[in-house]
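Asks: Task: produce atomic coordinates for the following.
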Amino acid sequence: MSEERTPGFDTLAIHAGAQPDASTGARATPIYQTTSFVFDDVDHAAALFNLETFGNIYTRIMNPTQAVLEERMAALEGGTAALAVASGHAAQAVVLHTLMEPGAEFVAGRQLYGGSINQFGEAFKKFDWHVKWADTTNAESFRAAITPKTKAIFVESVANPGGIITDIEAVAAVAKEAGVPLIVDNTLATPYLLKPKDYGADIIVHSLTKYLGGHGNSIGGMIVDCGTFDWMASGRYPSISAPCESYHGMVLGETFGNFAFAIAARVLGLRDLGPAISPMNAFLILTGIETLPLRMQRHCDNALAVAEWLTSHDKVSWVNYAGLPDNQFYQMARRYCPKGAGGVFTFGLKGGYEAGIALVGKVQLFSHLANIGDTRSLIIHPASTTHRQLADDARARAGAGDDVVRLSVGLEDVGDIIADLDQALEAV
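Replies: Below is the predicted model:
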């Protein structure tokens, strides 16, 4: 491709980061199923351990299969560098480990995946990291929650399961005013529908397990450094701006510039916490990303058709899908996700909690499981599963009330998807 032409998204999804294998000519990225890598000599080994040169040491820190995945995701999100880890939860933990100190706070929109609410509100307490909750639909609520201890703001681009389309630009303005980075979980949208960097995000995280892998066969997480935050400006982020004892006093922010956060997350977070992605999972997710544009458009088209059908069903009290013109987030979706509002949405059953439990037991084509973004259509009743660890009021605030059913609409014939829901609803 000529130097004058910038590759399109579909091309990057297939080619970014990948070259034919130098030694064998293999066109597909090989699975480098090895724990460690041979050094050229002692000087080469020393240079690698001193961060004086880039290369492979040990698969816990990096691996050639993982490196292709990282380059591809950085290209798709428009970032300067990326880091693949074992899961979406691992990505969040490594990001906060890089930013936080004991006693520090971060502000998060409360409309989040239930596992993230639990991780932020409970598990992180053991590190003496503390979350303050804001309302994702109100950017001013983030400003009100900020204190001198605040180190970051965290939101989901499209909230799971509530379907809220976050006004990223408005929240980014609050983060910039406060001098803290904005972290955006872009799992539900993927960079095909939305690039948070374009609206002010500084760090992007993903559960690769969902749409990016897309086939329900591998777990992984991703951290993308947008290269937009000045880590040296305030001294509030010593992992990046202060001399690092692990590397003989090197200041990572000075040495690595606009990808210093990604380096710090790798050599301080991933190195010491250890949530490494396996080469096999990296390979499977890479393969999934190659078809991401095609799959995401079909997910969106099918989800819209299913949502429209559900709005007229007599056992359904409401449908919350931002692709519907009467939805409160419709205009936000048109602004941030003009290609489609995604493949996940919720609806309410008139029969409440018991009806939700009954419905998930009656479907045949849909799979009842705790995942989203699969090629297959998936269904879950969050109040009895993914969000059951939360108190009733917390579940309601997260968009997972008793009557809520979440659908992840797959790639099957949309007529078959609707027919399955129809027979299951009639049986409730």
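Asks: CA atoms for contacts and neighbours, from now on please.
Replies: Will do.
Asks: now the strands for the chain?
Replies: In the chain, the strands defined using DSSP state E lie at 81-85, 105-109, 130-134, 150-156, 182-185, 203-207, 221-225, 316-320, 344-349, 367-368, 378-380, 404-408.
Asks: One more sequence to fold, the one below, so I can look at both together:
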Amino acid sequence: MTDAPKYGFDTLQIHAGARPDPATGARQTPIYQTTAYVFRDADHAAALFNLQEVGFIYSRLTNPTVAVLQERMATLEGGVGAVCCSSGHAAQIMALFPLMAPGRNVVVSTRLYGGTVTQFSQTIKRFGWSAKFVDFDDTDAVKAAIDDDTRAVFCESIANPGGYITDLDAISAIADDAGLPLIVDNTSATPYLCRPIEHGATLVVHSLTKYLTGNGTVTGGAIIDSGRFDWSASDKFPSLSAPEPAYHGLKFHETFGPLAFTFHGIAVGLRDLGMTMNPQGAHYTLMGIETLSLRMERHVANAIKVANWLEKDDRVGTVTYAGLASSPYNDRVAKICPKGAGGLFTFSMKGGYDACVKLVNSLEIFSHVANLGDTRSLIIHSASTTHRQLTPEQQEAAGAGPDVVRISIGIEDADDLIADLDQALAKATA
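Replies: All right, here's what the predicted structure looks like:
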């Protein structure tokens, strides 16, 4: 695959980054289950450790199976490089790691996965970092939140749990004016539905655990580098623009240009944080990505049908799916997610918290799990689980109030999913 841009998405999701194994001719990417790699000689080893040559040293840093996944993710997202790691949460920390320092802050959307809200509002404080939570529909508030200590802007393309679509073009314009990178979590959309880099994102992060693997078997994360940000335009990002003591004064941006962030993510991020993706996990994810477009088309088609049915049901309050004509975010679908609004959304129960619990307990096809993006349809009551650590105000802001359930629509027969919801709603409201 030497001229990737000429190929369509369906072809790239199968072939990008993968080549027949040179030793055996194996067509599927092998699982290179090894810790270390034999150097050709002492000079070869020294060149690798000095970042003068690209190759494999130790599997905390680089692994051939993971390398194929990194190239595939970069290709599908339209970036110059990618770093894969152990989980989506690891990807978020690794994305911020070269940008932040004690006393610095990141401006983030209020509409985020509950675990991300906790990570940003609580955990990153231990690094001396802080997060400012803002409603990203209020662009004036986003601008006002940015100050001299801000080092990044962060949002989700399709927000979990409500399925809200962010106006990435508007947010990226604000970040550009401030000279800051925009980091977009594209987990819920995948590069098939949304390509944030085309809307101005600097970095794209993923939980590979979800739609990209698609079968609920492994955890993984990825950071994709657009290669478009000028890390040397100011003195805000010394990790990338200033001399790096651990590499004898090497300047990552000066040396590696558009690939500066990618090389730093491996040579420093994975080296010191150790958030390594295992090769077997990478293998499962590669196999999942081969059918990504086919699955996303079915996820979207099923979600539209189920959401329309729910919206007309008297037992249901509101339905947040952006693919509905009634959604305030419907006008963003064509611009941000032209192939569909995804398979994730919420709906509220008129019976409140108790009715939500009864609904979850009464479903037969839907699985009650803390995951999304599976081929199977999934449901969870966010207020009592994924968003439980948040305050009631944070839950409401994230779209995860006590009367709300989140559903991740799978690729089963849509009529069967509707029938399952119908019988569970009957029991929940009896």
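Asks: Now distance to Asn56 of the first structure and mean neighbour count too, for the strands of the first structure, in CSV please.
Replies: As requested, those are arranged in CSV below (distance: least, C-alpha to C-alpha, whole Å; neighbours: other C-alpha atoms under 10 Å):
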stretch, distance to Asn56 of the first structure, mean neighbour count
strand 81-85, 14, 29
strand 105-109, 33, 24
strand 130-134, 35, 22
strand 150-156, 31, 26
strand 182-185, 28, 28
strand 203-207, 23, 28
strand 221-225, 19, 30
strand 316-320, 47, 19
strand 344-349, 38, 25
strand 367-368, 40, 18
strand 378-380, 39, 25
strand 404-408, 38, 26
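Asks: Using CSV, lay out those together with distance to Ala333 of the first structure.
Replies: As requested, those are exported to CSV (distance: least, C-alpha to C-alpha, whole Å):
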stretch, distance to Ala333 of the first structure
strand 81-85, 27
strand 105-109, 18
strand 130-134, 21
strand 150-156, 14
strand 182-185, 16
strand 203-207, 19
strand 221-225, 23
strand 316-320, 13
strand 344-349, 13
strand 367-368, 27
strand 378-380, 23
strand 404-408, 18
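Asks: how about these, which one is nearest Leu51 of the first structure?
Replies: Nearest of the strands of the first structure to Leu51 of the first structure, taken as C-alpha to C-alpha: strand 81-85 at 15.7 Å.
Asks: report the angle between the axes of that closest one and strand 221-225?
Replies: Orientation of strand 81-85 of the first structure against strand 221-225 (axes from the mean of the first three to the mean of the last three C-alpha atoms, to 10 degrees) gives an angle of 160 degrees.
Asks: mean per-residue distance, strand 81-85 of the first structure to the second structure?
Replies: Superposed on the second structure, strand 81-85 of the first structure shows a mean distance of 0.3 Å to its aligned residues (mean C-alpha distance after the TM-score superposition for the first structure).
Asks: Contact partners for Ala265 of the first structure?
Replies: The neighbourhood of Ala265 of the first structure, defined by C-alpha atoms under 8 Å, 6 or more residues apart in numbering, consists of 83, 94-95, 97-98.
Asks: Looking for the alignment partner of Leu99 of the first structure in the second structure.
Replies: When the structures are aligned by TM-score structural alignment, the residue of the second structure matched to Leu99 of the first structure is Leu99.
Asks: residue contacts, its match?
Replies: With the criterion set at C-alpha under 8 Å, 6+ apart, Leu99 of the second structure makes contact with 151-152, 236-237, 239.
Asks: ditto for Ala82 of the second structure
Replies: Residues touching Ala82 of the second structure, when contacts are defined by C-alpha under 8 Å, 6+ apart, comprise 70-71, 73-74, 222-225, 262.
Asks: Now intersect the contacts of Ala265 of the first structure with the helices, please.
Replies: In helices, judged by DSSP state H, the following of the contacts of Ala265 of the first structure are found: 94-95, 97-98.
Asks: burial of the closest residue to Leu292 of the second structure other than its chain neighbours, as a residue count?
Replies: With C-alpha to C-alpha, 6 or more residues apart in numbering as the measure, Leu212 is the residue that lies nearest to Leu292 of the second structure, at 6.5 Å, once sequence neighbours are left out. The burial count assigned to Leu212 of the second structure is 32, neighbours taken as other C-alpha atoms under 10 Å.
Asks: buried sites along the biggest helix by length in the second structure?
Replies: Residue-count comparison of every helix in the second structure, with assignments taken from DSSP H, identifies helix 292-311 as the longest. Within helix 292-311 of the second structure, the residues scored as buried using 16 or more other C-alpha atoms under 10 Å are 292-293, 295-308, 310-311.
Asks: Do I have it right that the residue nearest to Leu292 of the second structure meets Ile289?
Replies: Yes - in this structure Leu212 of the second structure lies within contact range of Ile289 using C-alpha atoms under 8 Å: 5.4 Å.
Asks: intersection of neighbour lists for these two?
Replies: With contacts taken as C-alpha under 8 Å, 6+ apart, Leu212 of the second structure and Ile289 have no neighbour in common.
Asks: just to revisit the earlier point, among the contacts of Ala82 of the second structure, which one sits closest to Gln52 of the second structure?
Replies: With C-alpha to C-alpha as the yardstick, the closest approach to Gln52 of the second structure among the contacts of Ala82 of the second structure comes from Thr262, at 14.9 Å.
Asks: returning to what we had before: the ones in helices among the contacts of Ala265 of the first structure into TSV, with extra columns for distance to Ile372 of the first structure and neighbour count?
Replies: Rendered in TSV, the data for those read as follows (distance: C-alpha to C-alpha, whole Å; neighbours: other C-alpha atoms under 10 Å):
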residue	distance to Ile372 of the first structure	neighbour count
Val94	23	24
Val95	23	24
His97	27	21
Thr98	28	22
